[in-house]
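>>> Model the structure of this input:
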Amino acid sequence: MTQQGVRWTADQVLALAPDAASRKAGSKLGAAGPWSEAGSADEGTVWGLCKGSGNKPYQTVIDIADASGPAYKCSCPSRKFPCKHALGLLLLWAGEDGTVPSAAEPPDWAEQWIKGRRQRAEEKRTAGASASSPASADPEAARRRAERRAVRVTAGATELEQRLTDLLRGGLAGAEQAGYGLWEETAARMVDAQAPGLAARVRELGAIPASGPGWPVRLLEECALLHLLDQGWLRREGLPGGLADTVRSRIGLPASADGPPVRDRWLVLAQYDTADVKLTTRRIWLHGADSGRTALLLSYGAAGRAPELTLPVGLALEAELTAYPGAGQLRAALGEQFAPPAPASIRPPGMTTAEATDRYGDALRDDPWLDSVPVTLDRVIPAPDGDSWQLADADADTALPLTPAARARPGLWRLVALSGGAPVKVFGECGHRGFTPLTAWPEGSGEAVRLC
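Predicted coordinates:
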């Protein structure tokens, strides 16, 4: 965005939409008709006036250079971020037809918001640096809080071990008759014990009985993993440091990014949201062009609201990432950003389907509770496999089945259409349930295509 000749694609803009309705409404506003006094500036801002149902047009301004992704301000009454007007303005800007010219100065109403936002961001950054300094911290108080929480978690883990013992002693068939209520009660006890990771896994256990053919096997597998996590916590003093950090993370204890900052040009591989009744979680996968590292950014929003951090797929940003502790953990925190996100021709290196399964197997040594690992498959072809689908290696007699969730998404047909029977490069998550494709690139040149 620092170079006005480089614009986003329409697909990258629409990836910012909080829901399908906003995507549709924003697309209708991506034409010049309702807009006036639109403009953009080299430092990464776009503004314009959009005619609405009233006499006064809506004032819309977007800061694309914000370190945590685009920031928006619109005088419309919508509570969605971005609203349809912001999406429409970005689509208009992405059109590269001169409708949104480069202007020397934004209007007063836009400039006031831009300056105020950046000043608050700088104050927040300065305050955060001050709060994290050793002089302002009370390590003794923090140690006492950690000890008290560890005692509660230990009590919860011990109680959960007894619950699992009772389940296995009585037989798995009894789990179907007991119903979900007992599991929810156990999960609530884990919340009281300040072990949200245990609570989440208990709720997953409660959903398995009577969930379809083979549920007793799945229940036994998940019970074994939960028992392993319990024992990992109860015997954490004897674990290697990295594995102990992983156990703490899986239990749900808070941790801070403490690794050395890695500056790189990070390609946005994928972004998708998952939601429950209380929280929306956004996962953003990044690939470092120079370091070759894959990193995961997590951000959260209240139920029904999109998280603030937004990085459209196919863009790259020059920034620092700091890793979180834990063996095999890929989560990182986004630090200082040196340039706003911009389109890039970077592609991650790929591997075969056999190498992908080997990578997942290796990762389980560091984190036995890992559902999947991020991998990029080179030269694979989507193909039907009976009632299911798989990604077949174009150069070897191997294939990866798609997960049930992937088979139910519209992105599968987008992938099939992109391939047309020819090999494609696909990024996704590979685990014990199969492969979930998230982004694809056609052979040769071509833009990234979102599949989720």
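
>>> contacts, neighbours, all on C-alpha from now
OK.

>>> ranges for the strands of the stretch 351-452 of the chain?
Applying DSSP state E, counting those that start in this stretch to the stretch 351-452 of the chain gives strands spanning 372-385, 388-393, 399-401, 424-431, 434-442, 449-450.

>>> Which strands and helices lie in contact with the second one?
Contact partners of strand 388-393 among helices and strands, from 3 or more CA pairs under 8 Å, 6 or more residues apart in numbering; DSSP states H and E: strand 372-385, strand 399-401.

>>> Nearest to residue 212, out of the strands of the stretch 351-452 of the chain?
In terms of CA to CA, the element of these nearest to residue 212 is strand 388-393, at 17.2 Å.

>>> Distance from that closest one to the middle of the chain?
25 Å (CA atoms, centre = their mean, to the nearest Å).

>>> and the angle for that strand with strand 372-385?
Interaxial angle, strand 388-393 versus strand 372-385 (axes from the mean of the first three to the mean of the last three CA atoms, to 10 degrees): 110 degrees.

>>> Count the residues that sit near residue 338.
Other residues near residue 338 come to 15 when the count uses other CA atoms under 10 Å.

>>> these two touch, right, residue 319 and residue 264?
Yes: assessed by CA atoms under 8 Å, residue 319 is found in contact with residue 264 at 6.0 Å.

>>> between the helices and strands packed on strand 388-393, which one is nearest to residue 283?
Smallest distance to residue 283 across those (CA to CA): 11.7 Å, for strand 372-385.

>>> Run through the neighbouring helices and strands of that closest one.
Here strand 372-385 touches helix 353-366, strand 388-393, helix 411-419, strand 424-431, going by 3+ CA pairs under 8 Å, 6+ apart.

>>> Let's see this one next, to set against the first:
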Amino acid sequence: MLRSNGGESPDRCDPAVRMPRWSADQVLLLAPDPASRAAGARLGASGPWSAAGADGSGAVWGLCKGGGRTPYRTVVDTIGPACRCSCPSRKFPCKHALGLLLLWAGDERAVPGGAAAPPWAEEWLGERRERAEKKEKEGEGDREDRGQPGAGRPGRPADPEAARRRAQRRAASIDAGAAELERRLADLLRGGLASAEQSGYGLWEETAARMVDAQAPGLAARVRELGSVPGSGPGWPARLLEECALTHLLDTAWLGVERLPEPLAATVRTRVGLAPAATGAPVRDHWLVLAQYDTSDGRLTTRRVWVHGRSSARTALLLSFGGGGRAPRLALPVGSVIEAELTPYPGGGRLRAELGERVGVPVPIDTPPPGGPVASALDAYGRALCDDPWLDSWPVTLTEVVPVPHGTGWQLADAAGGAALPIASSALSRPGLWRLAALSGGGPVTVFGECGHRGVTPLAAWSPDSPETVPLL
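Okay, the predicted model is just below:
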């Protein structure tokens, strides 16, 4: 929801309120698929557009000439973001919304700011504001009545006894799945790791399906990862043994979860696939949007958004999901600062958080997040592993580092000499590596990325000469 610091909705036509324009890279992050990205890029020129404008506080609109006599009406609320278009596309956002945002990002003359939205756009924007205000009022009522069972919530109150029985049944099902997976791992080690290559992927997929039946999607994901290791190239037996050990550790931790300290127990529940609720104390802060990228397993697209609190010095991960070829709904402009409330999830590290109320409009980052040398990043990653042994990576900000070639790869080395971190092999083929090298020019830069046991994956960088955030994805 759009609100000023005083708690009232800002006037969208107020020239004093200005939404910073996104970069083309930030717009294209919203594309649901490569085809939409290409189609949107073709519409990112002024040719097909007319009556385009922006009100400076998040709304962008325009008419796009199509194959018919009537142009498509496209309006985007970049706070959200959300869009509406009169075209028949079911994709979100459609190619017209992407093209309009690209035009807005790159051509201020074609999409002038400070304009008043036309009635057809204002009608939709007004509906969004009304829904947001209604939702906020309901939330305030819920907060006032918090602690009273069922108060502030529509419908019948939850039955705690029924919920307890459901939780018990699911826990018993996961117990059975974990025990079966332990037998599968024991058979693998008894027969030798070479048998994994001979049996192929089918047996692993069958085991993963049984973990899904056991309502343990986290275990299913680990099983599928085990199945992919034998075909991953030279050295796969060592990697398979390592992954088997971590899976065994997770199995045994689940089967004895009642004896674990609560933070570790919460981590184990999350890792086996029990989705927790965001129950931590909300943190209101100005959050620097550092990076955003998508991954897909063919069925589900996961969007990861990294933010850093300017006052709390807390780094948080926001997750959003999209199924059926749709892009996740959550999208924040990388390189901006948003004032918002985040509620952390339980578990080791407490990285993941839920985005709550947003206040005001984003502004550009004026300084990169604080960081340290390579040694500090490695210390932070090591401490995080103590809380979560199944952790793949940990967010780190490296200051005064230089990207330099090393052997067949690259590394980030302290400019003052000393330690260096290899850049993960998965990042070597991305164009962001060359963008980072060009930004550095042989000099020190600040880099934010994910540090894991195979190295660091750079996600964003800043040069000493400019506060502009350079995405590396």
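
>>> TM-score for the pair, please.
A TM-score of 0.93 describes the superposed chains when it is computed by TM-score structural alignment, normalised by the length of structure 1; 449 aligned residues with a CA RMSD of 2.2 Å.

>>> Let me know the outermost residue of structure 1.
Ranked by distance from the centre of structure 1 (CA atoms, centre = their mean), the top residue is residue 55, with 40.3 Å.

>>> Map that one onto structure 2.
Aligning on TM-score structural alignment places residue 55 of structure 1 opposite residue 69 in structure 2.

>>> again, but for residue 443 of structure 1
Aligned counterpart of residue 443 of structure 1 in structure 2: residue 464 (TM-score structural alignment).

>>> And for its match, the neighbour number?
As a measure of burial, residue 464 of structure 2 has 15 neighbours, counting by other CA under 10 Å.

>>> from memory it sits against residue 445, does it?
Yes: in this structure residue 464 of structure 2 lies within contact range of residue 445 using CA under 8 Å: 6.4 Å.

>>> And the helices in the stretch 101-250 of structure 2?
Assigned by DSSP state H, counting those that start in this stretch, the helices in the stretch 101-250 of structure 2 fall at 119-144, 160-191, 194-199, 202-213, 217-228, 236-255.

>>> picking up where we left off before, which of the helices or strands spans the match of residue 55 of structure 1?
Under the criterion DSSP states H and E, no helix or strand holds residue 69 of structure 2.

>>> What range does stretch 138-152 of structure 1 cover in structure 2?
Aligned by TM-score structural alignment, stretch 138-152 of structure 1 corresponds to residues 159-173 of structure 2.

>>> what's the matching stretch in contact with?
By CA atoms under 8 Å, 6 or more residues apart in numbering, the surrounding residues in contact with stretch 159-173 of structure 2 are 214, 215.

>>> try stretch 381-397 of structure 2
Contact with stretch 381-397 of structure 2 is made by 246, 250, 263-264, 267, 271, 315, 348-349, 369-372, 377, 380, 446-453, as judged by CA under 8 Å, 6+ apart.

>>> and what of stretch 305-323 of structure 2?
Here stretch 305-323 of structure 2 has contacts from 283, 285-293, 299-304, 327-332, 351-355, 369, 395, using CA under 8 Å, 6+ apart.

>>> circling back to that earlier point, take the helices and strands packed on strand 388-393 of structure 1 and lay them out in a markdown table including mean neighbour count.
Formatted as a markdown table, those follow (neighbours: other CA atoms under 10 Å):
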| stretch | mean neighbour count |
| --- | --- |
| strand 372-385 | 21 |
| strand 399-401 | 21 |
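
>>> Would you format these as CSV with distance to residue 176 of structure 1 included?
Output for those, formatted as CSV (distance: least, CA to CA, whole Å):
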stretch, distance to residue 176 of structure 1
strand 372-385, 28
strand 399-401, 29
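
>>> Which residue in structure 1 occupies the aligned position of residue 399 of structure 2?
With TM-score structural alignment as the criterion, residue 399 of structure 2 matches residue 378.

>>> any idea how far residue 401 of structure 1 is from residue 385 of structure 1?
8 Å (CA to CA, to the nearest Å).

>>> One more: residue 22 of structure 1?
Taking CA to CA, one finds residue 22 of structure 1 at 33 Å from residue 401 of structure 1.

>>> before we move on, what about residue 103 of structure 1?
From residue 103 of structure 1 over to residue 401 of structure 1 (counting by CA to CA), the distance is 51 Å.

>>> Can you tell me how far the match of residue 55 of structure 1 is from residue 402 of structure 2?
When distance is defined by CA to CA, residue 69 of structure 2 is 56 Å away from residue 402 of structure 2.

>>> With residue 119 of structure 2 instead?
To residue 402 of structure 2, residue 119 of structure 2 is 52 Å away according to CA to CA.

>>> What of residue 368 of structure 2?
Going from residue 368 of structure 2 to residue 402 of structure 2 by CA to CA gives 16 Å.

>>> And residue 247 of structure 1, which helix or strand is it part of?
Secondary structure (DSSP H and E) places residue 247 of structure 1 in helix 241-251.

>>> Which residues in that helix does the neighbour count mark as buried?
For helix 241-251 of structure 1, a neighbour-count test (16 or more other CA atoms under 10 Å) marks 243, 244, 245, 246, 247, 248, 249, 250, 251 as buried.

>>> and it, how far from structure 2 on average?
Compared with structure 2 after the fit, helix 241-251 of structure 1 shows a mean deviation of 0.3 Å (mean CA distance after the TM-score superposition for structure 1).

>>> now the angle from that helix to helix 196-206?
Helix 241-251 of structure 1 runs at 60 degrees relative to helix 196-206, counting by the same axes, to 10 degrees.

>>> what sits up against helix 241-251 of structure 1?
Applying CA under 8 Å, 6+ apart, the contact partners of helix 241-251 of structure 1 are 195-198, 229, 232-233, 236-237, 255, 325-327, 329, 366-367, 369.

>>> okay, and that helix goes to which residues in structure 2?
Counting by TM-score structural alignment, helix 241-251 of structure 1 corresponds to residues 262-272.

>>> Just give me how far that stretch sits from the chain centre.
21 Å.

>>> what about the residue nearest the centre of structure 2, which SS state?
The centroid of structure 2 falls nearest to residue 304 when counting by CA atoms, centre = their mean (1.3 Å). Assigned by DSSP: H, G, I helix; E, B strand; the rest coil, the conformation of residue 304 of structure 2 is strand.

>>> Surely it and residue 292 touch.
Yes: using CA under 8 Å, residue 304 of structure 2 is in contact with residue 292, at 5.6 Å.

>>> Give me the contact list for stretch 182-194 of structure 1.
Applying CA under 8 Å, 6+ apart, the set of residues contacting stretch 182-194 of structure 1 is 149, 152-153, 155-157, 160, 196, 198-200, 202-203, 205-206, 252.
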